[in-house]
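Colleague: Just to be clear, the model below is a prediction. Sequence and coordinates:
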Amino acid sequence: MKLHIAALALLAAFSTPAAAQSDDPYAPGRAIVADIGKIVTPNGVQETFEVTLGGARQIVNVRGSDRDNPILIFVHGGPGAVEMPFAWVFQRPWEDVFTVVQYDQRGAGRSYPLNDPATLAPTMTPERYRDDAIELIELLKKRYAKRKVVLMGHSWGSIVGLSVAVKRPDLLYAYVGVGQGIDFREGEKAGMAWTRAKALAAGDMTAVAAIDALAPYPQGEFTIAKADGWRKYAIPYGSLIYNKPDLKYYFQTPRLSPEYTPADVQAWGKGSAFSVTTLWPRLADVSFNSVRKMDVPLVFLLGRHDYTVPSPVAADWFGQVEAPSKTLVWLEHSAHMPMVEEPGHFFAALLRDVLPLTGTKEKK
């Protein structure tokens, strides 16, 4: 649920003539970032490889300073908004205590060109993404000789992650929800109401009228065009990144990513448009409101100002659900991207509230 329109903007930024791309002015910067981030510890791991999950080829990136550390898998948002090209900004400290896994989901990012979209489209359901994640966990457990993993879901990825936690709690030390979605229609309703109130207070009657014109959404037809129709007004009020309405520099972050070339970023833009357009209508009735008991420890890291996927909806559900242990952490100066907005506080929460749930290092 990290914005489709943002991905399209980034795609446009990279849509330069081939001759200009061949010069690639960002290549020296990427080389510096790659050198700084290189894993050099004797027992470290730094690799990118292809796997087939549910019949779809997908790209996986694994980084960590000690492969005996517990695995943390990040399930990215969107649908189609990969995190791999952004991770260099915030992930490096995590890699000292976790082996961190990023993967580009079916139809997304570097995985998008590996599969025929027409063949892939019918498979793109919430259940298939959940089962892809389960297959990946099983594969990683075997590859790195682990018993369990920590699963972190962000935005759309939190739907995938929480679904895994419901179906296969035995695979997880803990589930960590960031920008956690609970009920799609309820979340859209809350986000629209917040944005309309902000616009009304600011005297922006154009925005108010545009939001009102989306009715009866989020009831009825459920399309990404309608979802973007209100979110484009929410971003300037800080629904995505708190107190930062201009996101230009954040969305240029992939230009310096060692994991993504300009061609990869273009694939991300195309994959994001494909994924979110295909999958969004299938999410209308996804809800965890009937789930009242979980069999895995829960940690929610929520931005206090998140109205892209409204955090009050997640907090209400969290307060009612039963689990072996529960920890809710509010990131007070964050919206939907707390790992970027408050990286220190976010990492501190991982150390304090998540790492202890894994016990000691798992020696081979």
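Modeller: Ah, there it is. Computed from a predicted model, the values in this text were never measured in an experiment. Numbers count the residues shown, from 1 in each chain.
Colleague: From now on I want contacts and neighbour counts done on CA atoms only, so please keep to that.
Modeller: Will do.
Colleague: now His333, what's its secondary structure?
Modeller: When classified by DSSP: H, G, I helix; E, B strand; the rest coil, His333 comes out as coil.
Colleague: Starting from Lys198, give me the distance back to it.
Modeller: Separation of His333 from Lys198 (CA to CA, to the nearest Å) stands at 18 Å.
Colleague: Could you do Thr99 as well?
Modeller: Distance, Thr99 to Lys198, by CA to CA: 41 Å.
Colleague: who's more crowded, these two?
Modeller: Using other CA atoms under 10 Å as the criterion, Thr99 and Lys198 rank with Thr99 on top: 25 against 18.
Colleague: ok, the more buried one touching Phe74?
Modeller: No - applying CA atoms under 8 Å, one finds Thr99 not in contact with Phe74, separated by 10.7 Å.
Colleague: Would you map the helices across this structure?
Modeller: Applying DSSP state H to the chain gives helices spanning 4-13, 18-23, 27-37, 117-120, 126-144, 156-167, 184-201, 205-212, 224-234, 262-279, 311-320, 338-341, 343-349.
Colleague: winner for burial among those?
Modeller: helix 156-167 (a mean of 24; mean count of other CA atoms under 10 Å).
Colleague: Measure how that one sits relative to helix 126-144, angle-wise.
Modeller: Taking axes from the mean of the first three to the mean of the last three CA atoms, to 10 degrees, one finds helix 156-167 and helix 126-144 inclined to each other by 80 degrees.
Colleague: so who does Ala121 touch?
Modeller: Taking CA atoms under 8 Å, 6 or more residues apart in numbering, we find Ala121 in contact with Thr278.
Colleague: From Leu136, how far off is it?
Modeller: 20 Å.
Colleague: Equivalent analysis for Phe300, please.
Modeller: Applying CA to CA, one obtains 22 Å for the distance of Phe300 from Leu136.
Colleague: quick one: Val160 from Ala197, how far?
Modeller: From Val160 over to Ala197 (counting by CA to CA), the distance is 31 Å.
Colleague: whoops, Leu162 was the one
Modeller: From Leu162 to Ala197 the distance is 30 Å (CA to CA).
Colleague: what do you get for Arg185?
Modeller: Applying CA to CA to Arg185 and Ala197 gives a distance of 18 Å.
Colleague: Please apply the same query to Val208.
Modeller: Taking CA to CA, one finds Val208 at 8 Å from Ala197.
Colleague: Check Thr277 too.
Modeller: Applying CA to CA, the value for Thr277 to Ala197 is 28 Å.
Colleague: and what of Ala27?
Modeller: Ala27 sits at a distance of 44 Å from Ala197 (criterion: CA to CA).
Colleague: Please name the nearest non-neighbouring residue to Arg196.
Modeller: Closest residue to Arg196 apart from its sequence neighbours, by CA to CA, 6 or more residues apart in numbering: Val208 at 5.5 Å.
Colleague: Would you confirm that that neighbour contacts Lys198?
Modeller: No - in this structure, Val208 is not within contact of Lys198 by CA under 8 Å, at 9.1 Å.
Colleague: second one coming, line it up with the first:
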Amino acid sequence: MGPDNKKYYTIAQYVDDADKVVDQLKKEYPGKKIVLLGHSWGGMLSSSYLKDAARRDKITAWIYAAGLQNGTTMQETTIADLNTEADARIAADQNINEWEIVKNELSENPSLATANKFAYSVTNMIPEVLIKVSNTTDFKFTTRAISSNAALFEEITKTNNNPVLKNVTMPCLILWGKYDFAVSKTYEKEFLANIASKNVTAIDFNASGHYMMFHEPELFAKSVINFTTAL
């Protein structure tokens, strides 16, 4: 809710808003544990939230679902992952023409816009991803969501929160789709290499792209329930 105004679309504003939500939850549900869950750019938001020690103290655990804590290499990792997958599929004689189109467009216009266009759509060409999901037909982004995403991306691609992770000691659950090209599994490796917590569970979704909660909903729900129940 609220005005569609670019001045409000900053990481700092979203962190402040999130903190107000956390404080309200603590007020409404005293004594309850709060688990922070961030998916996609929610990884940037949640890792930014956890920069502050006082805010970390409010959170019991962190669920990191294909989060982007380092936007500075997003374009290159997405393009590299797409090219690697295209080469493998072409070598396996699968949808050769379509994968060659992907490679050619990425070569001719190696931009984040081109990479993002294919990052989601190529999962429809991957037979291992059993449930196909479209972010244009299966669910809709509001006009305000599109505006905020566009405004935030400029800041996200300049932000690396890997150094924040050395201060995070709470239990963590890491969830990632094997065929996630929107947020590369490179960031899962960076997360695991930098996180200070000794209680980290990583679960791979081998039939998923970026939206593992839609591609493999039962595994996603079971993973979250098991993790939170054990806290």
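Modeller: Cool, the structure landed. Fair warning: this is a prediction, and the values are worked out from it, not measured in the lab.
Colleague: quick one on the thing from earlier: a markdown table please, covering the helices of the first structure and showing distance to Tyr173 of the first structure.
Modeller: Formatted as a markdown table, the helices of the first structure follow (distance: least, CA to CA, whole Å):
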| stretch | distance to Tyr173 of the first structure |
| --- | --- |
| helix 4-13 | 32 |
| helix 18-23 | 44 |
| helix 27-37 | 27 |
| helix 117-120 | 31 |
| helix 126-144 | 12 |
| helix 156-167 | 10 |
| helix 184-201 | 27 |
| helix 205-212 | 41 |
| helix 224-234 | 34 |
| helix 262-279 | 29 |
| helix 311-320 | 18 |
| helix 338-341 | 21 |
| helix 343-349 | 16 |
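Colleague: Quick one, which of those helices gets closest to Gln58 of the first structure.
Modeller: Gln58 of the first structure lies closest to helix 126-144 among the helices of the first structure, at 9.7 Å (CA to CA).
Colleague: ok, now how distant is Met44 of the second structure from Ile11 of the second structure?
Modeller: Distance from Met44 of the second structure to Ile11 of the second structure, by CA to CA: 8 Å.
Colleague: where do the contact lists of those two overlap?
Modeller: With CA under 8 Å, 6+ apart as the test, Met44 of the second structure and Ile11 both reach Ile156.
Colleague: got the contact list for stretch 322-330 of the first structure?
Modeller: Under CA under 8 Å, 6+ apart, the answer for stretch 322-330 of the first structure is 292-304, 315, 318, 349, 353.
Colleague: Grab the most central residue of the second structure for me.
Modeller: Nearest to the geometric centre of the second structure sits Ser40, at 2.0 Å (CA atoms, centre = their mean).
Colleague: Aligned to that residue, what sits in the first structure?
Modeller: Ser40 of the second structure maps onto Ser155 in the first structure, with residues paired by TM-score structural alignment.
Colleague: Name all residues that make contact with the closest residue to Tyr233 of the first structure other than its chain neighbours.
Modeller: Spatially, and ignoring its direct neighbours in sequence, Tyr233 of the first structure is nearest to Ala207 (6.5 Å; CA to CA, 6+ apart). If you count contacts by CA under 8 Å, 6+ apart, Ala207 of the first structure has them with Arg196, Ala199, Tyr233.
Colleague: now swap in Ser334 of the first structure and tell me
Modeller: Ile241, Tyr242, Gly303, Arg304, His305, Asp306, Glu341, Glu342.
Colleague: Most neighbours among these, please name it.
Modeller: Most surrounded of these: other CA under 10 Å gives Gly303, at 31 neighbours.
Colleague: Alignment lookup: it to the second structure.
Modeller: Gly303 of the first structure maps onto Gly177 of the second structure when the alignment is built from TM-score structural alignment.
Colleague: Hmm, Asn206 and that match touching each other?
Modeller: Yes - in this structure, Gly177 of the second structure is within contact of Asn206 by CA under 8 Å, at 6.2 Å.
Colleague: In the second structure, which residues correspond to stretch 184-197 of the first structure?
Modeller: By TM-score structural alignment, stretch 184-197 of the first structure lines up with residues 71-84 in the second structure.
Colleague: Show me how far that stretch is from its chain's centre.
Modeller: Put simply, stretch 71-84 of the second structure sits 14 Å off its chain's centre (CA atoms, centre = their mean, to the nearest Å).
Colleague: do stretch 301-312 of the first structure as well
Modeller: In terms of CA atoms, centre = their mean, the centre of stretch 301-312 of the first structure is found 14 Å from the chain centre.
Colleague: Tell me which residues touch Gly42 of the second structure, please.
Modeller: For Gly42 of the second structure, the contacting residues are Gly67, Leu68, by CA under 8 Å, 6+ apart.
Colleague: ok, so what distance separates it from Leu130 of the second structure?
Modeller: Using CA to CA, Gly42 of the second structure is found at 25 Å from Leu130 of the second structure.
Colleague: Over to Thr84 of the second structure?
Modeller: Applying CA to CA, the value for Thr84 of the second structure to Leu130 of the second structure is 21 Å.
Colleague: ditto for Asp204 of the second structure
Modeller: 15 Å.
Colleague: ok, now Ala145 of the second structure?
Modeller: According to CA to CA, Ala145 of the second structure and Leu130 of the second structure sit 28 Å apart.
Colleague: Pull out the buried residues from stretch 150-165 of the second structure.
Modeller: Ala151, Leu152, Phe153, Ile156, Thr157, Thr159, Asn160, Asn161, Asn162, Val164, Leu165 (16 or more other CA atoms under 10 Å).
Colleague: before we move on, what about stretch 323-332 of the first structure?
Modeller: By neighbour count on 16+ other CA under 10 Å, the buried set for stretch 323-332 of the first structure is Lys326, Leu328, Val329, Trp330, Leu331.
Colleague: if I look at the counterpart of the first one in the second structure, how far off is Asp52 of the second structure?
Modeller: Using TM-score structural alignment as the criterion, the counterpart of Lys326 of the first structure in the second structure is Val200. Separation of Val200 of the second structure from Asp52 of the second structure (CA to CA) stands at 21 Å.
Colleague: Pro110 of the second structure contacts Ala80, correct?
Modeller: No - if you go by CA under 8 Å, Pro110 of the second structure and Ala80 don't touch, sitting 10.3 Å apart.
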